[in-house]
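S.K.: My questions are about this predicted structure, shown below with the sequence.
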Amino acid sequence: LERLDHLVKKFQHKCDIHEEWSNGKIDLLKSADFKQCSLNDLRALSRKHLAFESDLAAHQDRVEQIAAIAQELNVLGYEKIQAINQRCQKLCNEWDELGDLTQKRRSTLTEAEKIVERIDSLFLEYAKKAAPYSNWLDGAREDLIDMFFIHTLDEICGLIEAHNQFKATLGDADAEYKTIMRLVDDAQQTSKDNNLDLPPNPYTNIQSE
């Protein structure tokens, strides 16, 4: 009888510890928190998940011990074995679910990191192109609204020549603008296709509008 009492207390104690540890873990593993992450934040989530995987593995022994105690109580004919079996089954089912969700989240985070790396590279390329284009645009606006005071025919000819040179650059500028906007569209479409929220560009404050 003492043996049974000791085993029951041991079983309950180990279950209490495990259930306290596992509380909230399933909801955490099902979380879609990664969808709002920047690349750095997503990498931090991945590192956190690796730490959780190690933590999960460390609890494997306790789950096996709980199952072994329940089995021993069955063999010894414990009179309240039904409650023991129900608690053990619930705990083992949850443990299996934790294992499945842990693998799924690892795969999800790995895939999300690849996608966000793609978006991040588009952001960087946009920043490299947007800054010089924005400077060119500001300069062009200034030149076009500038007031000129003309005194000679040569000055008129010089202005006409400068304006013709400016017009000759418009084709290249338009092509560059389209390239920049394609980068924006690609980033937005990649986010949309993968149900991710597009984070702000960390490399520039220059807006595409």
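M.R.: Cool, got the structure.
S.K.: only C-alpha atoms for contact and neighbour calcs from this point on.
M.R.: Fine.
S.K.: ok, now which ones touch the nearest residue to K25 once chain neighbours are set aside?
M.R.: Excluding its sequence neighbours, the residue lying closest to K25 (C-alpha to C-alpha, 6 or more residues apart in numbering) is L98, at 7.6 Å. Contact analysis of L98 by C-alpha atoms under 8 Å, 6 or more residues apart in numbering lists 25-26, 29.
S.K.: One more: L76?
M.R.: Here L76 is in contact with L4 (C-alpha under 8 Å, 6+ apart).
S.K.: Repeat that for K30.
M.R.: 101, 105.
S.K.: Repeat the analysis, applying 10 Å as the threshold.
M.R.: By C-alpha atoms under 10 Å, 6 or more residues apart in numbering, the contact set of K30 is 98, 101-102, 104-105.
S.K.: Check L50 too.
M.R.: Neighbouring residues of L50 by C-alpha under 10 Å, 6+ apart: 44, 56, 102, 106.
S.K.: just to revisit the earlier point, what about the contacts of L98, which are in helices?
M.R.: Members of the contacts of L98 lying in helices (criterion: DSSP state H): 25-26, 29.
S.K.: In the contacts of K30, which residue is surrounded by the most others?
M.R.: Neighbour counts for these, by other C-alpha atoms under 10 Å, peak at T102, which reaches 22 neighbours.
S.K.: Against D27, how distant is it?
M.R.: T102 is 11 Å from D27, where distance means C-alpha to C-alpha, to the nearest Å.
S.K.: cool, and D197?
M.R.: Remark: distance between D197 and D27 (C-alpha to C-alpha) = 21 Å.
S.K.: of these two, who's got more company?
M.R.: Applying other C-alpha under 10 Å to D197 and D27 shows that D197 carries more neighbours, namely 14 against 11.
S.K.: Okay, one more to line up with it:
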Amino acid sequence: MASNAFDTSQVKDKRDAVNGRFAKIKSMAAGRRAKLNESHRLHQFFRDLDDEESWIKEKKLLVGSEDYGRDLTGVQNLRKKHKRLEAELAAHEPAIQSLRFSFCKASAFNSWFENAEEDLTDPVRCNSLEEIRALREAHEAFRSSLSSAQTDFNQLAELDQQIKSYQVASNPYTWFTMEALEETWRNLQKIIKERELELQKEQRRQEENDKLRQEFAQHANAFHQWLQETRTYLLDGSCMVEESGTLESQLEATKRKHQEIRAMRSQLKKIEDLGAAMEEALILDNKYTEHSTVGLAQQWDQLDQLGMRMQHNLEQQIQNQNRAVCSRVGSDLSWFCSRHFDKEKSGRLNHQEFKSCLRSLGYDLPMVEEGEPDPEFEAILDTVDPNRDGNVSLQEYMAFMISRETENVKSSEEIESAFRALSAENKPYVTKEELYQNLTKEQADYCLSHMKPYLDSKGRELPSAFDFVEFTRSLFVN
């Protein structure tokens, strides 16, 4: 190759290829040698076992012989043979010790079993489906690992049989016996089955608990939403939008809603029962809802209190309104009194009649001589008779009285409502006592002189009862 001949590269390639194959063969040979050595040791071990077993059988016949010699020479020969037997026993002791040492694996196997037993007998108590699922997965992984433990157990059983075949009484390297290990293995299988039953039982318990959580959450979430919607309904004036807007209609809507609130107490009771069942089952958390029984009960109680307060406030407003209506009746009846001063029933009052009517209603107008100026009365005339035609129509008179005393009275129905407010329990009649309690004496006298006695549905006259409905309508007809 140093001469740089034309085939140098080819030679080099072939050399490298041969060296590579040689190194591969060398490596393969080393591997095969190792395997052959391992196989040799294994078969040597088995052959030694067979030899030991054959030797033991042979020597067993010798030591079991009942031939103790017939004479001195015979006994001496037997003693020499026995000494050789003892020497052979000493020579075979290492082989037996080797088998005993191999059985020391029993200690490691028992240690593994104790750890497994501790894990398998640990109480099964979970708080969620996720936890029990994790335990069951760990149990399945443990069962999958039993194949290697089974292999170790089988090997120990084979070693035990070999040791026993040599008639060895005990093993100084371990205090475990194969019988004890067999009992341990049977106990392990029993514990595994018991563990599986416990896990299945806990799985069912957690599934029931989860259903209970979901049922509680479903009712609690729906109840909380209803609480929010009802509170909003009461506070944002939705009842006024739905109704005509009068205080009475608002009160009726509020009462209906409050009845609904009271009716929903049964739904809260259902939630409380579910919550008690969860506490009994030691369910301390619920991932499906953020609401608790105590919190929902407090919110319901607050909503119930809100409904009662709103009812009370509306009732107070209606009572105040009715008081105002009573004073309004006096103003309305002042118009009726004007009919009393309209002697000619012309629907008009002259200035003198108008002044007399005002004085009868309590207006403090000064007494002046005829022809003298009366600034206060002139100011009133500027309102009711601005063109000074000498007469005040009933319409002008009514407008003046309304502007002075109360809001506009536009129909007989409004006046009927005013009288109805005077009567107890909104009866269709008013009593003499009720008129004198709520009106001035002059106004009450006028009403009693023009109202007819009230007749019931059978045409019977009720004592001290007067028909304000017919009275009001007759005035408007006139």
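M.R.: Nice, thanks for sending it over. Fair warning: this is a prediction, and the values are worked out from it, not measured in the lab.
S.K.: picking up where we left off before, using a markdown table, lay out the contacts of L98 of structure 1 together with distance to L183 of structure 1.
M.R.: Shown next, in a markdown table, are those (distance: C-alpha to C-alpha, whole Å):
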| residue | distance to L183 of structure 1 |
| --- | --- |
| K25 | 38 |
| I26 | 38 |
| L29 | 33 |
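S.K.: Among these, which one has the most neighbours?
M.R.: Busiest of these [other C-alpha under 10 Å] is L29, holding 19 neighbours.
S.K.: doesn't T102 make contact with it?
M.R.: Yes - at 6.5 Å, L29 of structure 1 and T102 qualify as touching, with contact defined as C-alpha atoms under 10 Å.
S.K.: hey, what's in contact with both of those two?
M.R.: Common contact partners of L29 of structure 1 and T102 (C-alpha under 10 Å, 6+ apart): 49, 52.
S.K.: Tell me the counterpart of S148 of structure 2 in structure 1.
M.R.: Matched by TM-score structural alignment, S148 of structure 2 corresponds to A58 in structure 1.
S.K.: Of the contacts of K30 of structure 1, which are still contacts in structure 2?
M.R.: Retained in structure 2 (both residues aligned by TM-score structural alignment, their matches' C-alpha atoms under 10 Å) from those: 101-102, 104-105.
S.K.: In helices only, show me those.
M.R.: 101-102, 104-105.
S.K.: my read is L349 of structure 2 is in a strand, agree?
M.R.: Yes - L349 of structure 2 forms part of a strand when assessed by DSSP: H, G, I helix; E, B strand; the rest coil.
S.K.: With adjacent residues omitted, what lies nearest to it?
M.R.: In space, L349 of structure 2 is closest to V392, 5.1 Å off (C-alpha to C-alpha, 6+ apart).
S.K.: correct me, but the one you found touches R348?
M.R.: Yes - using C-alpha under 10 Å, V392 of structure 2 is in contact with R348, at 5.5 Å.
S.K.: overlap in contacts of those two?
M.R.: Jointly contacting V392 of structure 2 and R348 under the rule C-alpha under 10 Å, 6+ apart are F354.
S.K.: now the helices for structure 1?
M.R.: In structure 1, the helices defined using DSSP H lie at 2-22, 25-30, 39-58, 60-75, 81-145, 153-193.
S.K.: Using JSON lines, lay out the ones you listed together with distance to P202 of structure 1.
M.R.: Compiled in JSON lines, those are given as follows (distance: least, C-alpha to C-alpha, whole Å):
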{"stretch": "helix 2-22", "distance to P202 of structure 1": "36"}
{"stretch": "helix 25-30", "distance to P202 of structure 1": "27"}
{"stretch": "helix 39-58", "distance to P202 of structure 1": "10"}
{"stretch": "helix 60-75", "distance to P202 of structure 1": "41"}
{"stretch": "helix 81-145", "distance to P202 of structure 1": "8"}
{"stretch": "helix 153-193", "distance to P202 of structure 1": "13"}
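S.K.: among the ones you listed, which is nearest N205 of structure 1?
M.R.: helix 81-145 (8.5 Å; C-alpha to C-alpha).
S.K.: how far is that closest one from where the chain is centred?
M.R.: 2 Å (C-alpha atoms, centre = their mean, to the nearest Å).
S.K.: which one in structure 1 is aligned with G275 of structure 2?
M.R.: Residue pairing (TM-score structural alignment): G275 of structure 2 is matched to V184 of structure 1.
S.K.: Quick one: list the elements packing against the one helix or strand K26 of structure 2 maps to.
M.R.: Assigned by DSSP states H and E, K26 of structure 2 belongs to helix 8-63. Here helix 8-63 of structure 2 touches helix 72-102, helix 146-165, going by 3 or more C-alpha pairs under 10 Å, 6 or more residues apart in numbering; DSSP states H and E.
S.K.: Give me the mean distance between the shortest one and structure 1.
M.R.: Yep, that's helix 146-165 of structure 2 we're talking about. By mean C-alpha distance after the TM-score superposition for structure 1, the fitted helix 146-165 of structure 2 averages 1.8 Å away from its aligned residues in structure 1.
S.K.: For D193 of structure 1, which residues are in contact?
M.R.: With contacts defined as C-alpha under 10 Å, 6+ apart, D193 of structure 1 has no neighbours.
S.K.: That one and D186 of structure 1: what is the separation?
M.R.: Following C-alpha to C-alpha, the distance that separates D193 of structure 1 from D186 of structure 1 is 10 Å.
S.K.: do the same with E53 of structure 1
M.R.: Taken as C-alpha to C-alpha, the span from E53 of structure 1 to D186 of structure 1 is 34 Å.
S.K.: repeat for D120 of structure 1
M.R.: Counting by C-alpha to C-alpha - D120 of structure 1 and D186 of structure 1 are separated by 11 Å.
S.K.: neighbour count winner among the two?
M.R.: For D120 of structure 1 versus D186, neighbours defined as other C-alpha under 10 Å are more numerous around D120 (20 against 15).
S.K.: And G77 of structure 1, what's its match in structure 2?
M.R.: By TM-score structural alignment, G77 of structure 1 lines up with Q167.
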